[in-house]
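# The following comprises the amino acid sequence and a computationally predicted model.
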Amino acid sequence: MRRQRGRELGEGSSMSWKEQRNLREKERRMRMKHLFFTLSSHVSPTHRLPVPQLIDHSASYMMQLKEKVNNLREKKKTLLGEVGNLSEGSSFILPKLSICSRGSIIKMNLIMDLSMKKVMLHELVSVFEEEGAQVMSANLQNLNDRITYTVTAQAIICRIGIDPSRIEERLREIIF
C-alpha cells in the first residue's frame, strides 16, 4: 500500500513514502521561513522580530496603511472637488500661489486658469535663480482648463538661505 502511494505521487521509487513526506514538510518550512523573512524586511527592516510579534506588527502596519490610503483618497476627492467647483465658478480665486519653505529647500505651487495671463515656466525659474536658489525640479501640467506649475529649489549657500517672502513678491508681479 505504501509503495503504491509513492508511485501514485510520481516521486522517485528509491524514497519511501515517509521520506517523501518529510522532504515535502522540510520544503514547506523553508518556504515559510523565506516568506516570514520577506515580511520582516518590509515591516521592520531595522531589526528582526519573533514570528508572533511580526504577525502582530504586520497586522497593525496594514491597518495603518489602510487608514492612510483612505485619508489620501478623501484628500484627493476634496481636491478634485475644489478643481471641479472652480469650473462651476465658485469663490475660489485663481491664480492660487503657495510657497512652502523648509530649511534650505523651497517649493512653489501655482494653479492658473488657461484664460488668464500666460506665464512661462522659465520666468518662474529665473526668479528662483536670481534670488540665490538652484532649481532642482520644475514642472508644468495642464489639467482641463487649468495649468499647474511646480518648482522645487534649494539655496545655493545653505547658511544664507532663501527669502520666501521676496520670491513670493516677485512671483506675484509676474503672475498679476
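Looks like it arrived, so ask away. Numbering: from 1, shown residues only.
# For the rest of this, base every contact and every neighbour count on C-alpha atoms.
Fine.
# what ranges do the helices span in this protein?
For the chain, applying DSSP state H gives helices covering 2-8, 17-43, 51-87, 121-130, 164-175.
# Just send those helices back as CSV, with distance to A153 and mean neighbour count too.
Converted to CSV, those look like this (distance: least, Cα to Cα, whole Å; neighbours: other Cα atoms under 10 Å):
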stretch, distance to A153, mean neighbour count
helix 2-8, 69, 12
helix 17-43, 32, 14
helix 51-87, 24, 13
helix 121-130, 7, 16
helix 164-175, 11, 14
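# In a markdown table: those, plus distance to S115.
Below are these laid out as a markdown table (distance: least, Cα to Cα, whole Å):
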| stretch | distance to S115 |
| --- | --- |
| helix 2-8 | 76 |
| helix 17-43 | 48 |
| helix 51-87 | 12 |
| helix 121-130 | 16 |
| helix 164-175 | 13 |
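# quick one, which of these is nearest to T152?
helix 121-130 (9.2 Å; Cα to Cα).
# Next, count neighbours for the nearest residue to I157 once chain neighbours are set aside.
Of all residues not flanking I157 in the chain, G132 sits nearest, at 7.7 Å (Cα to Cα, 6 or more residues apart in numbering). By other Cα atoms under 10 Å, 18 other residues sit near G132.
# next, the one to line up against it:
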Amino acid sequence: MPRGGSSSVSVAGRERKDVEKNRRIRMKNLFLHLESLIIPPNHSKKGVSINDLVDHATSYIKQKQEKVEGMKKMKEKLQLCNEGSHKNIIEVRDVGFALEVVSMTNSLSLNGSSLQLLGSIINIMKEEGAEVVSASFHNAGGVTHHTVHSQAYCSRVGIETDRICERLKELY
C-alpha cells in the first residue's frame, strides 16, 4: 500500500527534473544564439566549446568597446576641427595585420583637392607594404574626412606602422 507522501515526492522530483531540463534547453538555445551573433557564418561552427564561445564573445565585446572609445575620440577631434581649433588631424590605427588611416582636414586649409590628398595617402601606404582594401572621403561642414583601410601584403612581415605615421604626418 503506497504512502501518501511518496506520490508527492515523485511528483516534486519530476517537476524538478522538468525545470532543470527546460533550463538546460534554454541555456543551449541562448548559447546557439550567442554563437550565431559572434562567429561569422563562413566559419565552421563544429567543435566550438562553450568556454571558447564565451572567451570569443568577451574579446569581441572588448574590441567593440575599444572601437566605440576610438570613435568618441574621433568625434571630439572632429568637433574641434569644425570649430577651427585644429586644421589637420590624422590617426593611424593598427589592428593586427590591418591598418586604418583616418584623416580630417579643414577644407579651407587644403592645398589641392581631397582626391589628390587621398591618392597621396594611398601611395604612401602602398610604398610601405600595405595593400589598400578600401578608401573613401567626404566633405561635411567644412571638414574633409578621409578613411583608408589596408592590410599587409605579407602577413609574416606586417606593416611598418610607425614609418607610415611619420610619412603621413609630413603630408600635413
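Here it is on my side, so go on. Keep in mind that this is a model prediction, so the values were computed, not measured.
# Next, the TM-score between them, please.
The TM-score (TM-score structural alignment, normalised by the length of structure 2) is 0.54; 123 aligned residues with a Cα RMSD of 3.7 Å.
# still on that earlier bit, isn't the residue nearest to I157 of structure 1 up against I162?
Yes: counting by Cα atoms under 8 Å, G132 of structure 1 touches I162, with 6.7 Å between them.
# ok, the residue nearest to I157 of structure 1 - contacts?
Shown in contact with G132 of structure 1 (Cα atoms under 8 Å, 6 or more residues apart in numbering): 155-157, 161-162.
# Selection in ChimeraX covering whichever of those are buried, please.
Of these, the buried ones can be selected in ChimeraX as follows, counting by 16 or more other Cα atoms under 10 Å:
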select :155,156,161,162
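# Pick out whichever of the contacts of G132 of structure 1 sits closest to I111 of structure 1.
The closest of the contacts of G132 of structure 1, once distances to I111 of structure 1 are taken by Cα to Cα, is I162, at 22.4 Å.
# what's the matching residue for the closest one over in structure 2?
Under the alignment (TM-score structural alignment), I162 of structure 1 pairs with I159 of structure 2.
# Name the nearest residue to that match, ignoring sequence neighbours.
Nearest one to I159 of structure 2, counting by Cα to Cα, 6+ apart, is A152 at 5.6 Å.
# circling back to that earlier point, mind listing the shared neighbours of G132 and I162 of structure 1?
A155.
# picking up where we left off before, out of the helices of structure 1, which gets nearest to D113 of structure 1?
helix 51-87 (9.4 Å).
# now the closest one and helix 17-43, what's the angle there?
Relative orientation of helix 51-87 of structure 1 and helix 17-43, computed by axes from the mean of the first three to the mean of the last three Cα atoms, to 10 degrees: 50 degrees.
# gap between helix 51-87 of structure 1 and the chain center?
Centroid displacement of helix 51-87 of structure 1 relative to its chain, using Cα atoms, centre = their mean, to the nearest Å, is 12 Å.
# got it, and stretch 146-162 of structure 2?
16 Å.
# what's the answer for stretch 112-132 of structure 2, then?
23 Å.
# mind listing the strands for structure 2?
Taking DSSP state E, the strands of structure 2 run over residues 88-95, 98-106, 130-140, 143-152.
# how big's the offset between the second one and structure 1?
This points to strand 98-106 of structure 2. For strand 98-106 of structure 2, the mean deviation from structure 1 after alignment is 0.7 Å (mean Cα distance after the TM-score superposition for structure 1).
# got the angle for that strand vs strand 130-140?
Counting by the same axes, to 10 degrees, strand 98-106 of structure 2 lies at 30 degrees to strand 130-140.
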